[in-house]
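**Student:** The following block contains a protein sequence and its predicted model.
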Amino acid sequence: MLCTSIETRQVEAVDAISAIEWDGLVPPGDLFCSHAWLRHLDEAAGPRPVLTISIGNRLTGATALWDGEQMPGLFHLPDFFPELPGPWDRPFVWLGARRSVRNGLICTAGPQRSSTLSHLLAGTLAHARENERAGVVMPYLPVSAARELGRAHPAAHVLLHSAEATVAVPPHGTADFVAHAGGHNRKRRRRELRDFTAAGFTLEWVDLTPEIEAAIAPLIASTRRRYGNGQGVVWMLRVFAAQRRVGLHDHAKVLLCYRNGRLATVAVCYRHGDSLHGRYFGSDEAASRDGYPYFVTTCYAPIDYAARNGLPRLFLSTSSLEAKIRRGATVEPLAAVVLLDHDELDVERVRAHNRDLARGYRDRFPKYLSSLSRDWLDFLS
């Protein structure tokens, strides 16, 4: 019987690996796992190491490695599980794309998937030990992916920590989206679309060109600054330039929203497989909020675009969940897989944490329980 060797290897950056090999392991729709997305992050912010698993000289799994952030926010581990005792204030090895609020498993779909994931977690934990980290964490995973990865190591835990808004795009876009809503929500959506037009707003979908980048970067930077991200216009232009160098601009589409000839709001979306991802939003702080430009730019218009282009899934990210659920989005849980080096988490406390977080989302949206995905139910008992 032939013995097929399994090799764990660390390389300096994702561009050391063939894009064809890498993307062959990425499921359709997992934009932020793609070779181009990770490479553009390296282009913009400097390379980060990648751990790979190969079986018989064939790549079967991989993950990027990074450090998380020290400031409170979306990538600061002490903010994830404040009531759960653990070494959260110590440095961890983070798995997945930098500053991504949606991760996935870059892994073969064949019979070697289970062993690949086991070696992937074992290899990243060894890396954590070598670098004196408390352990490894892969956050912002859909529950199904988190559970599968969690089963790959006996000491791994699945911990809920956030949620995202998604839309199952109807065939006729916003027309279906409005028609199939309940009475109150149907009136709300029709009023918002009617008021948007009456307020003098117009929409235009354009490609992500250097001229468009220069026009939209100030609005995006201004909006990000209001929410604590101070990287500014220069940073956004650097990101867009990096996307251009790796070809991501071919997957981008920009929605420009004008009022009286002046740019009021912008949204940048990216196609991947069967999905459309809303990634960047910006607005002119001096522009009027009359007419619901935010909701039209970030929700209604992307639904129409996705429907026209045969994309059945729309991902609206983790922000403004209440506003998005009121307009028909589904709220789905996101989880982290945590694997500690020496410390242990109490299993009952982990269950209590997951139950309490799921109940928190249920109680937060009592009028919209049907808009919570079924994945929440398993944590509520």
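**Tutor:** Looks like it arrived, so ask away.

**Student:** contacts, neighbours, all on C-alpha from now
**Tutor:** Noted.

**Student:** how close does the residue nearest the centre of the chain get to Thr116?
**Tutor:** For the chain, Arg102 is the residue whose C-alpha lies nearest the centre (CA atoms, centre = their mean; 2.4 Å). Per CA to CA, to the nearest Å, Arg102 is found 21 Å from Thr116.

**Student:** For the residue nearest to the centre of the chain, which non-adjacent residue is spatially closest?
**Tutor:** Among residues not flanking Arg102 along the chain, Tyr140 sits closest, at 4.9 Å (CA to CA, 6 or more residues apart in numbering).

**Student:** The one you found and Thr318 touch, don't they?
**Tutor:** No - between Tyr140 and Thr318 no contact is recorded; they are 9.7 Å apart, counting by CA atoms under 8 Å.

**Student:** Counting neighbours, go ahead and name the busier of those two.
**Tutor:** Between Tyr140 and Thr318, counted using other CA atoms under 10 Å, the more crowded position is Tyr140 (27 against 20).

**Student:** Which helix or which strand is home to the residue nearest to Arg102?
**Tutor:** If you go by DSSP states H and E, Tyr140 is part of strand 135-142.

**Student:** what ranges do the helices span in the stretch 251-381 of the chain?
**Tutor:** Here the stretch 251-381 of the chain has its helices, by DSSP state H, counting those that start in this stretch, at 293-295, 301-308, 321-326, 347-364, 377-380.

**Student:** With respect to Ala16, which of the ones you listed lies nearest?
**Tutor:** Set against Ala16 and scored by CA to CA, the helices of the stretch 251-381 of the chain come closest in helix 301-308, at 33.5 Å.

**Student:** Now find how far off-centre that closest one is within its chain.
**Tutor:** For helix 301-308, the gap between its own C-alpha mean and the chain's C-alpha mean amounts to 19 Å (CA atoms, centre = their mean, to the nearest Å).

**Student:** in it, what counts as buried?
**Tutor:** By neighbour count on 16 or more other CA atoms under 10 Å, the buried set for helix 301-308 is Ala301, Pro302, Ile303, Asp304, Tyr305, Ala306, Ala307.

**Student:** Could you export these to a markdown table, including columns for distance to His277?
**Tutor:** Putting the buried residues of helix 301-308 into a markdown table (distance: CA to CA, whole Å) gives the following:
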| residue | distance to His277 |
| --- | --- |
| Ala301 | 13 |
| Pro302 | 9 |
| Ile303 | 11 |
| Asp304 | 13 |
| Tyr305 | 11 |
| Ala306 | 10 |
| Ala307 | 13 |
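
**Student:** which one of those is nearest Leu377?
**Tutor:** Nearest to Leu377 among these is Ile303, at 27.0 Å by CA to CA.

**Student:** so how far is Ala267 from that closest one?
**Tutor:** 13 Å.

**Student:** His172 - how many residues pack around it?
**Tutor:** 13.

**Student:** Please name the residues that touch it.
**Tutor:** Contact partners of His172, counting by CA atoms under 8 Å, 6 or more residues apart in numbering, are Asp304, Ala307, Arg308.

**Student:** And here is the other one:
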Amino acid sequence: MPLHRLDSLSAISAPEWDALVPTSHPFLRHAFLSALEDSGSLNPQSGWQPEHLLHYAHGTLQAALPSYRKWHSYGEYVFDHEWANACERAGIEYYPKLLTAVPFSPVSGPRLLAASAEQGRELLAALPGYLELEGLSSAHINFTDALADSALTEQAGWLQRLGCQFHWQNRGYRDFQDFLETLSSRKRKQMRKEREQVAAQGFTFEWLEGRQVSEAQWDFVYACYAHTYAVRRQTPYLTRAFFSLLAERMPEAIRVVLAKQGASPVAMAFSLLGGDSLYGRYWGCLAEFDRLHFETCFYQGMEYAIAHGIQRFDAGAQGEHKLIRGFEPVITRSWHYLRHPGLKAAVSDFLEREREGVLAYAEQARSALPYRQA
């Protein structure tokens, strides 16, 4: 199968690209990915070079892998730094590599975009040849959905890696109090106390959709987002322009909650809405306040999901502190194709042992959930 390389999404129309993207998943839409590129958040200097792989048949786009040529492993949330370090010690070139993922967003969803399962399988089958032709050490497909998992299982040479995140499920709760009633007495009191502590500091919360956010408010959102990196002496992945471009291109998917003391906002959480899921993405606060992070990033999102009949709240990667607030362990999957046979054998052995640890960790994490035992 001939693969066509696309170095910028601006070279393809949004309707043509989005025809392959499930409408319930905002992160693969042309609007989201092109906003990353056009805002300067992605470019060769950042170590993220767009390299989307397309397959056309009779002039019609049939399949696509939204991908990036990478010279490092930052911003991926499936950590392979030790694989790269081992290669460096052994004199093996690990970079550049090819990554199929949503940049800076550890959310599971479609990765193999195809008009049919057969077209998707054919594109995957052509990928090893493309890696060899381009001199790429490996291909990595992160946070896959069931469709991609099924197709990759059928392909030779791919290694599966498991991870664990924590998501909150809305089980038809009437309101937040209805959710609290499902918790053990001690956990219910603890959660109420946290919320009362925030309320006692005079905080109120305002939810805005993308069309309602002014440019001045976007300035504030970005200042909060950038501050989370500044305190760690890091450079933000996203530019200020990204937020304005996204608000222009897909405002209906954007949700921002502002935490205010009086009339002044002091913190924010930025989320995207897609299908039956709310995705909490970015948070920031310009000063430290007791328990404000938990309220803004977790409880506000849970309450919003209940009020709007949203089934699932994915508040981001990592964070065992989510467990005691009702977020349940969820297994995530990624897939890796390594051209060097020695590296592949070593990683395969590591992943087999890691898999056992991840599954045991997820099972153990369930014991920390706050729900009443049946």
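**Tutor:** Yep, it's here. Keep in mind it's a predicted model, so treat the numbers as computed, not measured.

**Student:** thinking again about what came up before, which among the buried residues of helix 301-308 of structure 1 gets closest to His153 of structure 1?
**Tutor:** His153 of structure 1 lies nearest to Ala306 out of those, by CA to CA, at 38.0 Å.

**Student:** how about the residue nearest to the centre of structure 1, what's its partner in structure 2?
**Tutor:** Here Arg102 of structure 1 is matched to Val107 in structure 2, going by TM-score structural alignment.

**Student:** residues touching its match, list them.
**Tutor:** Listed by CA under 8 Å, 6+ apart, the contact set of Val107 of structure 2 reads Phe143, Asp314, Gly316.

**Student:** mind checking how far it is from Thr23 of structure 2?
**Tutor:** Distance check for Val107 of structure 2 against Thr23 of structure 2: by CA to CA, it reads 15 Å.

**Student:** and the strand holding Tyr140 of structure 1, what other elements does it pack with?
**Tutor:** If you count contacts as 3 or more CA pairs under 8 Å, 6 or more residues apart in numbering; DSSP states H and E, strand 135-142 of structure 1 packs onto strand 93-95, helix 113-130, strand 330-340.

**Student:** nearest to Leu340 of structure 1, of the helices of the stretch 251-381 of structure 1?
**Tutor:** For the helices of the stretch 251-381 of structure 1, the distance to Leu340 of structure 1 is smallest for helix 347-364, at 13.3 Å, taking CA to CA.

**Student:** For that closest one, enumerate the helices and strands it packs against.
**Tutor:** Using 3+ CA pairs under 8 Å, 6+ apart, helix 347-364 of structure 1 sits against strand 157-168, helix 377-380.

**Student:** In a markdown table: the ones you listed, plus distance to Asn131 of structure 1 and mean neighbour count.
**Tutor:** As requested, these are exported to a markdown table (distance: least, CA to CA, whole Å; neighbours: other CA atoms under 10 Å):
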| stretch | distance to Asn131 of structure 1 | mean neighbour count |
| --- | --- | --- |
| strand 157-168 | 21 | 23 |
| helix 377-380 | 34 | 14 |
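
**Student:** Could you export the ones you listed as TSV, including distance to Asp250 of structure 1?
**Tutor:** What follows is those, written out as TSV (distance: least, CA to CA, whole Å):
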stretch	distance to Asp250 of structure 1
strand 157-168	23
helix 377-380	39
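
**Student:** Tyr280 of structure 1: which of those is closest?
**Tutor:** Taking CA to CA, strand 157-168 is the member of those nearest to Tyr280 of structure 1, at 14.8 Å.

**Student:** what's in contact with that closest one?
**Tutor:** Contacts of strand 157-168 of structure 1 (CA under 8 Å, 6+ apart): 80-81, 140, 146-147, 150, 303, 312-319, 321, 324-325, 328-339, 350, 353-354, 357-358.

**Student:** picking up where we left off before, just the angle between the strand holding Tyr140 of structure 1 and strand 157-168, please?
**Tutor:** 20 degrees (axes from the mean of the first three to the mean of the last three CA atoms, to 10 degrees).

**Student:** In the stretch 201-350 of structure 2, mark out all the strands, start to finish.
**Tutor:** Under the criterion DSSP state E, counting those that start in this stretch, the stretch 201-350 of structure 2 contains strands at 203-209, 254-261, 264-274, 277-285, 312-314, 328-338.

**Student:** I'd like to know which of these lies nearest to Ala101 of structure 2.
**Tutor:** strand 328-338 (9.6 Å).

**Student:** what do we get in structure 2 for Ala165 of structure 1?
**Tutor:** Here Ala165 of structure 1 is matched to Phe166 in structure 2, going by TM-score structural alignment.

**Student:** about what we covered before: for the residue nearest to the centre of structure 1, pull up the helix or strand it's in.
**Tutor:** Arg102 of structure 1 belongs to no helix or strand when elements are defined using DSSP H and E.

**Student:** Then Thr60 of structure 1?
**Tutor:** Secondary structure (DSSP H and E) places Thr60 of structure 1 in strand 58-66.

**Student:** average offset between that strand and structure 2?
**Tutor:** Strand 58-66 of structure 1, aligned to structure 2 and superposed, deviates on average by 2.2 Å (mean CA distance after the TM-score superposition for structure 1).

**Student:** And that strand, what's buried?
**Tutor:** Leu59, Thr60, Gly61, Ala62, Thr63, Ala64, Leu65, Trp66.

**Student:** Between those, which sits nearest Glu130 of structure 1?
**Tutor:** Leu65 (13.7 Å).

**Student:** if I look at the counterpart of Ala323 of structure 1 in structure 2, how far off is Phe298 of structure 2?
**Tutor:** Aligned by TM-score structural alignment, Ala323 of structure 1 pairs with His321 of structure 2. For His321 of structure 2, the distance to Phe298 of structure 2 equals 11 Å [CA to CA].

**Student:** between those two, which one's more packed in?
**Tutor:** Phe298 (22 against 12).

**Student:** which residue lines up with that one in structure 1?
**Tutor:** Using TM-score structural alignment as the criterion, the counterpart of Phe298 of structure 2 in structure 1 is Cys299.

**Student:** count of neighbours near Ala126 of structure 2?
**Tutor:** By the measure other CA under 10 Å, the count of residues near Ala126 of structure 2 is 13.

**Student:** Looking at the contacts of Val107 of structure 2, spot the one nearest Ser185 of structure 2.
**Tutor:** Among those, and counting by CA to CA, the member closest to Ser185 of structure 2 is Asp314, at 25.1 Å.

**Student:** count of neighbours near that closest one?
**Tutor:** Neighbourhood size, Asp314 of structure 2 [other CA under 10 Å]: 24.

**Student:** How about the contacts made by it?
**Tutor:** Val107, Phe166, His167, Trp168, Ser277, Leu278, Tyr279, Gly280.

**Student:** switch to 7 Å and redo it
**Tutor:** His167, Trp168, Leu278, Tyr279, Gly280 (CA atoms under 7 Å, 6 or more residues apart in numbering).
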